[in-house]
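Colleague: Pasting the sequence and the predicted model now:
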Amino acid sequence: MHERTPSRRRVLAGGVAAVIGATAGCLGGPLGGDDTGDADRVLRLTLDAVGETLRDRFVDDPTETEPTWDTAAFAAVRDGEHYTTQYRKPFFSTTDDPRYAVHDGTYYRLGSVVVDEAETTRPVLRLYDADGDAAESEPSDTAGAVEADALPPGDRRAVEIAHFAARARGNGGGVPIGLVERGGYVYRRPDAIDASSVLADDGPDRVAVRDTVYRIEVARERFYEPVYRATGTVIAESPERMEAILRAREVGARIAEGDLSPDAREVIESASHGGYEESHPYSEAYAAVLRALHERPYLDGNIESDGAGTESGAGTVRHAGRYYDYRLRFEPAG
């Protein structure tokens, strides 16, 4: 850890040593109620500035930046028209993680609802280790394998994802959630299917990926996919109202300049410039900051049990007119 941190810790604690001595027994260790290991670790606070408005972070403006979601769906909901997509949500939003957008000064919350089910057939690419297939018979002939980098872009992505599944097959490791499906890669984009050489009747039967040769297997399988209708709700017609909505949703703590002592403000300053850390028992300045962040489980009880199931340890705070993402974590003392 930084050498300046212990000295800062001593300076901050100097004026409140008597208070800490009187309260240390009440506070107890932040983990397990046992102070034995407290000297071997520190509680580190970091704050990352995210700007003066939350709108810049959470609201998309299609006139300024090309969004990753379906702009045609946004146009449809503004005009009161029905717009549907199959399998993928039009705005990639959920109830817990909504999408917001602005158009001509009006702010929308974007989402979708399932309105139907579609039956379809999709190509599924699976890869199998060619050397493994031949291990019990004779060495595999890898001379005819196509290099993954030589494939069309859609096939390169498909092979890369199917490679993850093949690598994990039979091992204890996992696979990328949301990418691997049915033990391989499912082609859904019409342009990728049309341009594919892997899916062609005369396509390659082997592919080389990162020094491993795989046997290619393509199956056309039945899928039942949801049909989503795009939704859009007007929630604000001014930047100030939108900002208030986002504050209510995203900000867990608000600290005004006058809420903290000079020593506590210095903790905030250090945390926003690389981080601040202390070992238990914490100085009154650090304890005041933790209370201002509403992170009392780190002070008032056993964070492993009392804080279990809570969202303690991270959040967004508004301080001195700016927003910060903060994080608390225990680290070994340096």
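Modeller: Here it is on my side, so go on.
Colleague: going forward, measure contacts and count neighbours with C-alpha atoms only.
Modeller: Fine.
Colleague: mind checking how far residue 125 is from residue 181?
Modeller: According to Cα to Cα, to the nearest Å, residue 125 and residue 181 sit 10 Å apart.
Colleague: Comparing the two, which shows the higher neighbour count?
Modeller: residue 125 (25 against 17; other Cα atoms under 10 Å).
Colleague: Buried residues in the host helix or strand of that one, which are they?
Modeller: Taking DSSP states H and E as the definition, residue 125 sits inside strand 106-129. Residues of strand 106-129 classed as buried by neighbour count (16 or more other Cα atoms under 10 Å): 107-112, 122-129.
Colleague: this is the other structure I want to compare:
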Amino acid sequence: MHDSSLSRRHVLASGLAAGLSVLAGCGGVGNDTATEGADTALRLSLAQVDGPLRERYVHEREEPDDNWDVQALDAALNDESYTTQLRKPFFADPDDPAYVVHEGTYYQLGSVIVDEVTETHPVLRLFEPAEDPERTIDGGEDGPLPEADQRAIQIAQMAARARGNAGGYPVGLVQRGGYVYRSETARNDSELLAEDGPDYVTYRDTTYEVAVSREQFHEPVYRPTAEPVADDPERMEAILTATFVGARVSQTDLSTEAQRILAEASADEYSETHPFSDAYAELLRALDKRAYIDGNIRKDAGVRSTQDEMIRYEDVYYEYILRFSTEPET
């Protein structure tokens, strides 16, 4: 185990950690003002979902999702005591549930918080050097650092690049403006965490100053759950449809022109600028996207720059995306 005493690098990090703010990336269009010389277009595209939803959302007990905690699955199905710390055992919540079928019964998987623990973990942050370093070390895949440190640098540099810039970084990877060493194996293998570790690293031709601090984290403790919800495929399909599918549309509900737009969006993409044609407005109403129809669409409550949802058209499922973009004036 490396010495946990604070070096100059650790002191630097502890002084800066409190002042760091989390920068979250935003998707879609970030400005409510249309680009000069361009009109705002609403684009629609569809992709057919092959087969029943069970094939997409339900896993066999013998073939669980690779991200699941298999021990948690066994415990939940057998009503045994088991907990996970920090991460949900099935990465599932009410808005994005997970399902498994076992001996003919379908279960919805989830978890409940049963406790909280306080842990201390090292946090790696990277900063622009205050002066030209005399010595640096390659932090990339071809460098000499252990794999755990290479991953830490790869993630921490995302936060370093994002400071002061629009665009953000992947919040699921970056935490507290850097990378958190939660694995004991990674901590033991790390050279960056050592008292005599490098003060500077280079990643993709950019040099960063290394800062390491040890900080407290309050982490939830989860108990896995498995709730039986169906005992036949048809009822399971109905549950999945109710959970994931929005509008149900049939050809008899649409005019010939609206059907043509839907076919074009399925084959490639369809777009119009506002004000929309009668057929496009008709289709948006059928999709229950009425808020897009009026003239102030980008400021309406509940209207995001991008929406990705699922519909059933006749007896076929489709994923569809509505997104704003700009089209140059011709």
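Modeller: The structure has been received and is ready for your questions. Bear in mind the structure is a predicted one, so any value in this text is a computation, not a measurement.
Colleague: just to revisit the earlier point, so which elements touch the strand holding residue 125 of structure 1?
Modeller: The contact analysis (3 or more Cα pairs under 8 Å, 6 or more residues apart in numbering; DSSP states H and E) places strand 106-129 of structure 1 against strand 99-103, helix 153-168, strand 185-186, strand 212-236.
Colleague: Now do the SS call for the residue located most distally from the centre of structure 2.
Modeller: Using Cα atoms, centre = their mean, the residue of structure 2 lying farthest from its centre is residue 134. It sits 39.0 Å away. Here residue 134 of structure 2 takes the coil state, with states given by DSSP: H, G, I helix; E, B strand; the rest coil.
Colleague: aligned partner of it in structure 1?
Modeller: Counting by TM-score structural alignment, residue 134 of structure 2 corresponds to residue 141 in structure 1.
Colleague: Give me the distance between the two termini of stretch 81-94 of structure 1.
Modeller: In terms of Cα to Cα, the two terminal residues of stretch 81-94 of structure 1 are separated by 21 Å.
Colleague: Could you check how far it is from the centre of its chain?
Modeller: From the chain centre to the centre of stretch 81-94 of structure 1 is a distance of 21 Å (Cα atoms, centre = their mean, to the nearest Å).
Colleague: and if you look at stretch 280-294 of structure 2?
Modeller: Chain-centre distance of stretch 280-294 of structure 2: 28 Å, with Cα atoms, centre = their mean.
Colleague: still on that earlier bit, can you tell me how far the residue farthest from the centre of structure 2 is from residue 200 of structure 2?
Modeller: Residue 134 of structure 2 is 9 Å from residue 200 of structure 2, by Cα to Cα.
Colleague: closest to residue 13 of structure 1 out of the helices and strands packed on strand 106-129 of structure 1?
Modeller: Proximity to residue 13 of structure 1 (Cα to Cα) singles out strand 99-103 among these, at 44.9 Å.
Colleague: what's the average distance of the closest one to structure 2?
Modeller: Following superposition, strand 99-103 of structure 1 is found to deviate from structure 2 by 2.2 Å on average (mean Cα distance after the TM-score superposition for structure 1).
Colleague: which residues sit against that strand?
Modeller: Strand 99-103 of structure 1 is contacted from outside by 58-62, 91-93, 107-111, using Cα atoms under 8 Å, 6 or more residues apart in numbering.
Colleague: Okay, buried residues for stretch 314-321 of structure 1 please.
Modeller: Using 16+ other Cα under 10 Å as the burial criterion, the residues of stretch 314-321 of structure 1 that qualify are 314, 315, 316, 317, 318, 319.
Colleague: Leaving out sequence neighbours, find the closest residue to the counterpart of residue 192 of structure 2 in structure 1.
Modeller: Structural correspondence for residue 192 of structure 2 with respect to structure 1 (TM-score structural alignment): residue 198. Once flanking residues are discounted, residue 198 of structure 1 sits nearest to residue 204: 6.1 Å by Cα to Cα, 6 or more residues apart in numbering.
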